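Student: after the sequence you'll find the predicted model.
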Amino acid sequence: MAAPPKFLDYVLRYYAVEGVSKACLALQETYNLDVDLVLFAIWLGAVRQIVLSDENLTSADALVTTWRDQIIRPLRVIRRRLKATGYPFTHTDIEKLYRDVLGAEIFGEKIEIAVLEAHSANWPDHANIDFRDAISANLAKVIGYFGGTPEDAGPQIETLVNATQSI
């Protein structure tokens, strides 16, 4: 039996599925949540059939909150400003800086992904739970944790659950 995909490998394949990035970004914009935590919740449900407990979600978020707030989000703000800017520099200079900041943001997210995977290494897998149910429960928990309701995020949840069948 093949080993289950590592979190980053899974994320790279999953995020390429049509509709996933749009659904994740909609959740990020609506609830100001951490997309890496959303992807973590999906991976735990899809690959390890883990339903997140309140304690597990809280501890995972506590582990990455400072990183997200002091590194990832500021890089995202800078990247977005560069994209929307009218600075008087040459276009190629701004494009290069934009790509460099985007690369730093993505690299920072990869670090967060590695931290989350390591944090969950000793959590027991639950092979007797349907992965779709585990993903739905995990997404509802993450969205609720960030102040949203699963009902309001229904279309995004449906897209994200269905996308797992494409990888």
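Tutor: Yes, it's here. Numbering: from 1, shown residues only.
Student: for the rest of this, base every contact and every neighbour count on C-alpha atoms.
Tutor: Will do.
Student: quick check: which element contains N128?
Tutor: Using DSSP states H and E, N128 sits in no helix or strand.
Student: tell me which residues touch it, please.
Tutor: Neighbour list for N128: Q49 [criterion: C-alpha atoms under 8 Å, 6 or more residues apart in numbering].
Student: what residues sit buried inside stretch 70-83?
Tutor: Buried positions in stretch 70-83, judged by neighbour count with 16 or more other C-alpha atoms under 10 Å: 72, 75-76, 79, 82.
Student: a markdown table for those, including secondary structure and distance to A23?
Tutor: Formatted as a markdown table, the buried residues of stretch 70-83 follow (DSSP: H, G, I helix; E, B strand; the rest coil; distance: C-alpha to C-alpha, whole Å):
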| residue | secondary structure | distance to A23 |
| --- | --- | --- |
| I72 | helix | 19 |
| L75 | helix | 21 |
| R76 | helix | 18 |
| R79 | helix | 20 |
| L82 | helix | 24 |
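Student: can I get those residues in CSV including distance to V51?
Tutor: Formatted as CSV, the buried residues of stretch 70-83 follow (distance: C-alpha to C-alpha, whole Å):
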residue, distance to V51
I72, 26
L75, 31
R76, 30
R79, 34
L82, 39
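Student: which one of the residues you listed is nearest G19?
Tutor: Nearest to G19 out of these is R76 (C-alpha to C-alpha; 20.9 Å).
Student: pretty sure the closest one sits against E105.
Tutor: Yes. Between R76 and E105 there is a contact under C-alpha atoms under 8 Å: 6.6 Å.
Student: try this one next to it:
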Amino acid sequence: MAQTAASAFWQFSLDLYARPHVSTLCLALQDKHGFDVNLLLFCLWSAQVSKVALDSSEISELLDRISPLNDNLVHPVRSARRWVRLCIAGSPETDPAVGLVKVYASLKAVELQSERQVQSALAGLSRQTANRDRTTQQSAASANLCIYRQVIAAPDAAAVLLSQLVFMAFAPPIKPGVSLT
């Protein structure tokens, strides 16, 4: 059975996010520089699939299209989850906050499903690239993230993290037991 673009993008994201340091980088870009993790992952996935760089109008359109989902669903759920996590962390085990552990787990699951909805929307906005210049996956990914950084006016400091993210996304995974020396 053929995989839909949305499920292919979701699987790509799960696989990449599970690699060492990728989640840390993505969250730093999100929390310190204002990037949307799902759009970061889309920029990488799109480059992998099409080897075509997106332009600033495409990045802006993607941001506009996912903004309602983020503003009304993902961000409020994330905010609630983070608040509950702080309540749990700051409470003794006998405190009523212990019951919040289940609430935290539920919010985490809802947040993940919300993120998947954003990814589904992004995948649905993928454009046909048949008549566009192709490049390497890494070059397209670097260009996508550079343009994304410019569109949201993120500081130059974010460029280093974005470069690291591209490297981690396209470097072959290290097999267990294989030495790099």
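Tutor: Happy to help now that I have it. Since we're looking at a predicted model, the values are computed, not measured.
Student: quick one: TM-score?
Tutor: Scored against TM-score structural alignment, normalised by the length of structure 1, the superposed chains reach a TM-score of 0.88; 163 aligned residues with a C-alpha RMSD of 2.2 Å.
Student: now do stretch 98-109 of structure 1: which range of structure 2 does it align onto?
Tutor: With TM-score structural alignment applied, stretch 98-109 of structure 1 matches the range 104-115 in structure 2.
Student: would you mark the buried spots in the matching stretch?
Tutor: For stretch 104-115 of structure 2, by 16+ other C-alpha under 10 Å, it's 104, 107-108, 110-111, 114-115.
Student: stretch 159-167 of structure 1 now?
Tutor: So stretch 159-167 of structure 1, judged by 16+ other C-alpha under 10 Å, has buried residues 159-161, 163-164.
Student: what does it contact?
Tutor: For stretch 159-167 of structure 1, contacts defined as C-alpha under 8 Å, 6+ apart pick out 13-14, 17-20, 23, 42, 46, 132, 135-136.
Student: the residue mapped onto V161 of structure 1 from structure 2: which element?
Tutor: Counting by TM-score structural alignment, V161 of structure 1 lines up with V166 in structure 2. Using DSSP H and E, V166 of structure 2 sits in helix 157-170.
Student: in terms of secondary structure, what does the top helix by length along structure 2 contact?
Tutor: What stands out as the longest helix in structure 2, according to DSSP state H, is helix 100-124. Helix 100-124 of structure 2 is packed against helix 5-17, helix 37-50, helix 56-69, helix 75-89, with contacts defined by 3 or more C-alpha pairs under 8 Å, 6 or more residues apart in numbering; DSSP states H and E.
Student: apply 7 Å and report the result again.
Tutor: helix 5-17, helix 56-69, helix 75-89 (3 or more C-alpha pairs under 7 Å, 6 or more residues apart in numbering; DSSP states H and E).
Student: so how far is the last one off the chain centroid?
Tutor: Between the mean C-alpha location of helix 75-89 of structure 2 and the chain-wide mean there is a distance of 19 Å, by C-alpha atoms, centre = their mean, to the nearest Å.
Student: same check, this time on stretch 67-79 of structure 2
Tutor: With C-alpha atoms, centre = their mean, you get 14 Å for stretch 67-79 of structure 2.
Student: how about stretch 62-77 of structure 2?
Tutor: The answer for stretch 62-77 of structure 2 is 13 Å, by C-alpha atoms, centre = their mean.
Student: and it, which stretch of structure 1?
Tutor: With TM-score structural alignment as the criterion, stretch 62-77 of structure 2 aligns to 60-75.
Student: name the residues that touch the matching stretch?
Tutor: Identification of contacts with stretch 60-75 of structure 1 by C-alpha atoms under 7 Å, 6 or more residues apart in numbering yields 101, 105, 108-109, 112, 116.
Student: repeat that for 6 Å
Tutor: E105 (C-alpha atoms under 6 Å, 6 or more residues apart in numbering).
Student: how big's the offset between the longest helix of structure 2 and structure 1?
Tutor: Superposing on structure 1 places helix 100-124 of structure 2 at an average distance of 0.6 Å from its equivalents, by mean C-alpha distance after the TM-score superposition for structure 1.
Student: circling back to that earlier point, export the buried residues of stretch 159-167 of structure 1 as TSV, with columns for distance to Y145 of structure 1.
Tutor: Below are those laid out as TSV (distance: C-alpha to C-alpha, whole Å):
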residue	distance to Y145 of structure 1
T159	20
L160	18
V161	19
A163	23
T164	22
